[in-house]
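Visitor: Dropping the sequence and predicted coords here.
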Amino acid sequence: MRSSMLRVCSFIAIGAIIAAGTAWAAGTGGTGTHALSATKINGEVYVKASSLTSALGGTGTFDSKTNTYAYTTADIPSVIKKVSPSVVAIIGKPKDVGSADPRYALAHGTGVIIRADGWIVTNAHVVEDMTNLVVVTADGKKYDAERTHYDEPSDLALVKIKATKLPIAKLAATPLNVQVGETVVAIGTPVSFSLRNTATSGILSGMNRSISSAYKLLQTDAAINPGNSGGPLVNMKGEVIGINSLKFVEVGVDNLGFSIPADTVQYVTNHFFKYGHVKRASLGLSLEESWSALIGIPTSDPLTVKTVQSASAQKLGIKNGDLLYKVAGKQVSTIVELNELLKAYLPGQQVEVMLQMDGDLVTKKLTLVEG
């Protein structure tokens, strides 16, 4: 937690689902229109039951005796029941306990099981200065734990426990199919370790936020308190759409929390498992945003080169004061936009950059370096 930001196949006729879909949309803040897999037989449109539950969440049961399909809409209690088994509490000792009684000088946070053999994702700041890690699962079992991977720019880390057949969370598919106004649920360990697996609900308040982070964040008004960091932000299908990371703490500010989107979580954890660390691609340049970009005004202003750090960039003649307009054909005006774009690349690959150099717009092929 940092400064003023706290870091926390059956088929059914389509007519049979219209009322259920409308009720779901009205009750949870979801959209009323969904593209569902369907087929047309003798002029009647039929929809896959699995397509319905996949799109809207909830559950369905077909009764062959009565030839009826009973669909139960997703609600907050069912989402919590589905996801909570994969949410863990993490506790440990801070490296610096000062004059505090070492028995009670403890720090804690939350994590999400992403692999059944004991791999847990959490925030980097949760385990950054923590020793003697212990993980407690939702069923009350206690495990000694080890921090195995750590990435400060994304604020993500992996923790490992010796266990098998653990219930895993389902990360939402990317790109995220979510929209502002959807109902979301946050699960975590707020304030006290005895309050583990506390659930709060709200809506997805905003997307693509750039708040003290290297990558875009999701914004929510679901209560995220100290200790919620590393826990999941979940949609009504029971999918983890984000890992709760931070919140604004200031007099007069309410319900302003932020989560790391599932696509960034997948990007970072895939690199952890494949390379042992995040092989983050960089242009090899230190860049500065315009005044408009810094204060959040929509702008097409370019980024200004402040220093040239890589040999590749130096060979291209890039120098301090040059202006960067596009990378891979896409306009970039903020550092976060650039970081998001570079998630698709690895160091050593080449990317086309458009710059203004000595008053002229030029396009060059730049070899990316690890940053």
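Guide: Arrived safely, thanks for sending.
Visitor: hey, let's count contacts and neighbours off CA atoms from now on
Guide: OK.
Visitor: and Q266, what element?
Guide: For Q266, the host element (DSSP states H and E) is helix 262-275.
Visitor: Can you list the buried residues in that helix?
Guide: A262, D263, T264, V265, V268, T269, F272 (16 or more other CA atoms under 10 Å).
Visitor: what's that helix in contact with?
Guide: Applying CA atoms under 8 Å, 6 or more residues apart in numbering, the contact partners of helix 262-275 are 121, 149, 154, 156, 158, 171-176, 215, 240-243, 277-279, 343.
Visitor: Just the buried residues of the residues you listed.
Guide: 121, 149, 154, 156, 158, 171-172, 215, 240-243, 277-279, 343.
Visitor: Of all pairs in the residues you listed, which one is the farthest apart?
Guide: Considering CA to CA, no two members of the buried ones among the contacts of helix 262-275 lie farther apart than V240 and K279, which are separated by 24.2 Å.
Visitor: re the thing from before, mind checking how far the helix holding Q266 is from the chain centre?
Guide: 11 Å (CA atoms, centre = their mean, to the nearest Å).
Visitor: can you check stretch 206-221 too?
Guide: Distance, centroid of stretch 206-221 to centroid of chain: 10 Å (CA atoms, centre = their mean).
Visitor: rewinding a little: inside strands: which ones of the contacts of helix 262-275?
Guide: V121, H149, L156, L158, L171, V240, I241, G242, I243 (DSSP state E).
Visitor: what about versus this one:
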Amino acid sequence: MLLSSVVGGLVVAAVGTGLITTGVIPLDHDNETTPSAQTSQSNEESVASSDVVQTLSSEDDATSIQQAIQQNTEAVVGVSNIQNTSLWSESEASGTGSGVIYKKEDGKAYVVTNYHVVEGANELEVVMANGDKVQAKLLGGDELSDLAVLEMDGSKVKQVANLGSSSSLEVGQTVIAIGNPLGTEFAGSVTKGIISGLNRSVEMDLNSDGQADWTTEVIQTDAAINPGNSGGALINANGEVVGINSMKIAQEAVEGIGFAIPMDTAKPIIQQLEENGHVDRPFIGISAVALSTVPERNKQQTLKLGEDVTDGVVIAQVQVNSPADEASLKKYDVITKINDHAITNMMDLKQYLYGSTEIGDKIEITYYRDGQKQKTSLTLGEQNQEQSQQQ
């Protein structure tokens, strides 16, 4: 039985394997295939000239968009992930992305970017709009939300972005993506599009075991988002940042499908990362795998389950002194419900805990041990860095 340790923090890895819930479509954060040209044919009927109207945007609209861009161009920066720190060679960036300066205070400036942009870095460097490079410190990163916060010297910062709200976004609304596609050579590139969809669900495989670990809700846009745009700003026509660009679909048959983390989702996470360095979430203290991945023979011989038990998660490890340990849960126990919510896999378990419970809540767990249905209660703890590989 393959042991799958589940990441306990809350999106999206640098080149994470993604699945779209509406179909199996490869996602790509920073690697992109070049789409082949395709011809689209449609039957068109002739229309009278009186039915044809001009659809040119007004000068006022263009001016508004230009002003929105000007409010943010210097607040969107490059972020270099430096991993080669050998004494015998020059340090080089192993990857570059984008970031948004959202705050300047007490001589320091704060940058929000994607977790996958800074993952594994030995050093971090912020590249300003004018090309100046400033060393940055990682205050905290969160893999599930794909967000990270950096701190840097604020003496060279002249502009700070205005973080807006994503709650009032509507499909068809104009949005603008600002970032550094393909690195600093095209720094500050601007692309314009619309909101193509809201509340899109994207499944993420964070530990590359072929199983989805988390589902995140994102904004869909057709504004071009290319490698290097990750962590950049998605702004509205008023110049407010409404999303953090995160990923796109990279498939030859697909064009113009990019995704951004909604700002209303990002704001509380940014605050926790800045203040605490991590995101506080409820914690049980187990590693587990979906029952559906266990061979039928082991379900009967080892777990002693009847044919009526088809869904749940099998505990592979219980952390000592955790809530699960205190509730006397053991290896090979099969959890089928938390409170009255059915659990089919670890993603179900995390989504229910993170969305419907809080640290300190008392929950009831329904489980099977040696084929016998049992129940126990436990009080949810608070996850810390040492517990990041368990739930």
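Guide: On my side now, so go ahead. These numbers were taken from a predicted model, which means no experiment stands behind them.
Visitor: what's the TM-score for these two chains?
Guide: TM-score for the superposed chains, counting by TM-score structural alignment, normalised by the length of structure 1: 0.64, backed by 300 aligned residues with a CA RMSD of 4.0 Å.
Visitor: coming back round to it: ok, of the buried ones among the contacts of helix 262-275 of structure 1, which one's closest to P302 of structure 1?
Guide: Using CA to CA, these come closest to P302 of structure 1 at Y215, 18.4 Å.
Visitor: Skipping its backbone neighbours, what lies nearest the closest one in space?
Guide: V336 (5.2 Å; CA to CA, 6 or more residues apart in numbering).
Visitor: surely the one you found meets L217?
Guide: No. Applying CA atoms under 8 Å as the test, V336 of structure 1 and L217 come out as separate, 10.0 Å apart.
Visitor: what about the two, which has more around it?
Guide: More crowded of V336 of structure 1 and L217, by other CA atoms under 10 Å: L217, with 26 against 19.
Visitor: helices or strands up against the longest strand anywhere in structure 2?
Guide: Ordering each strand of structure 2 by length in residues (DSSP E) puts strand 189-205 first. Where contact means 3 or more CA pairs under 8 Å, 6 or more residues apart in numbering; DSSP states H and E, strand 189-205 of structure 2 is packed against strand 17-20, strand 174-179, strand 214-221.
Visitor: Deepest-packed of those, please.
Guide: strand 174-179 (a mean of 27; mean count of other CA atoms under 10 Å).
Visitor: now it, how far from the centre of its chain.
Guide: With CA atoms, centre = their mean, you get 18 Å for strand 174-179 of structure 2.
Visitor: Stretch 344-364 of structure 1 too?
Guide: For stretch 344-364 of structure 1 - counting by CA atoms, centre = their mean - the centre lies 29 Å from the chain centre.
Visitor: Show me what counts as buried in it.
Guide: For stretch 344-364 of structure 1, by 16+ other CA under 10 Å, it's L346, P347, Q350, V351, V353, M354, L355, Q356, M357, T363.
Visitor: and what of stretch 285-292 of structure 1?
Guide: L285, S286, L287, E288, E289, S290.
Visitor: Apart from its neighbours in sequence, what residue is nearest the fifth one?
Guide: Read it as E289 of structure 1. L303 (5.1 Å).
Visitor: Also M152 of structure 2?
Guide: Excluding its sequence neighbours, the residue lying closest to M152 of structure 2 (CA to CA, 6+ apart) is A136, at 4.6 Å.
Visitor: Now do the same for that neighbour: its match in structure 1.
Guide: Aligned by TM-score structural alignment, A136 of structure 2 pairs with A145 of structure 1.
Visitor: what do you get for G154 of structure 2?
Guide: G154 of structure 2 maps onto A163 in structure 1, by TM-score structural alignment.
Visitor: just how off-centre is the helix or strand where the residue nearest to M152 of structure 2 lies within its chain?
Guide: Secondary structure assignment for A136 of structure 2, by DSSP H and E: strand 133-142. Here strand 133-142 of structure 2 is found 18 Å from its chain centre; the criterion is CA atoms, centre = their mean.
Visitor: cool, stretch 322-335 of structure 2 as well?
Guide: 29 Å.
Visitor: Same check on stretch 148-159 of structure 2?
Guide: 23 Å.
Visitor: got it, and stretch 193-212 of structure 1?
Guide: 11 Å.
Visitor: dump the residue contacts of the closest residue in space to D117 of structure 1 that isn't next to it in sequence.
Guide: Counting by CA to CA, 6+ apart, T164 is the residue found nearest to D117 of structure 1 once chain neighbours are left out, at 4.3 Å. When contacts are counted by CA under 8 Å, 6+ apart, T164 of structure 1 touches A116, D117, G118.
Visitor: Double-check that Q66 of structure 2 belongs to a helix.
Guide: Yes. Judged by DSSP: H, G, I helix; E, B strand; the rest coil, Q66 of structure 2 forms part of a helix.
Visitor: how many other residues sit next to it?
Guide: Q66 of structure 2: 14 neighbours (other CA under 10 Å).
Visitor: Could you find the counterpart of it in structure 1?
Guide: By TM-score structural alignment, Q66 of structure 2 lines up with P77.
Visitor: Okay, that match and Q266 of structure 1: tell me how far apart.
Guide: 27 Å (CA to CA, to the nearest Å).
Visitor: how about the helices of the stretch 201-350 of structure 2, start to end?
Guide: For the stretch 201-350 of structure 2, the helices defined by DSSP state H, counting those that start in this stretch occupy 263-276, 296-301, 323-326, 346-356.
Visitor: of these, which approaches N122 of structure 2 most closely?
Guide: Using CA to CA, these put helix 263-276 closest to N122 of structure 2, at 18.7 Å.
Visitor: That concludes my questions; thank you for your assistance.
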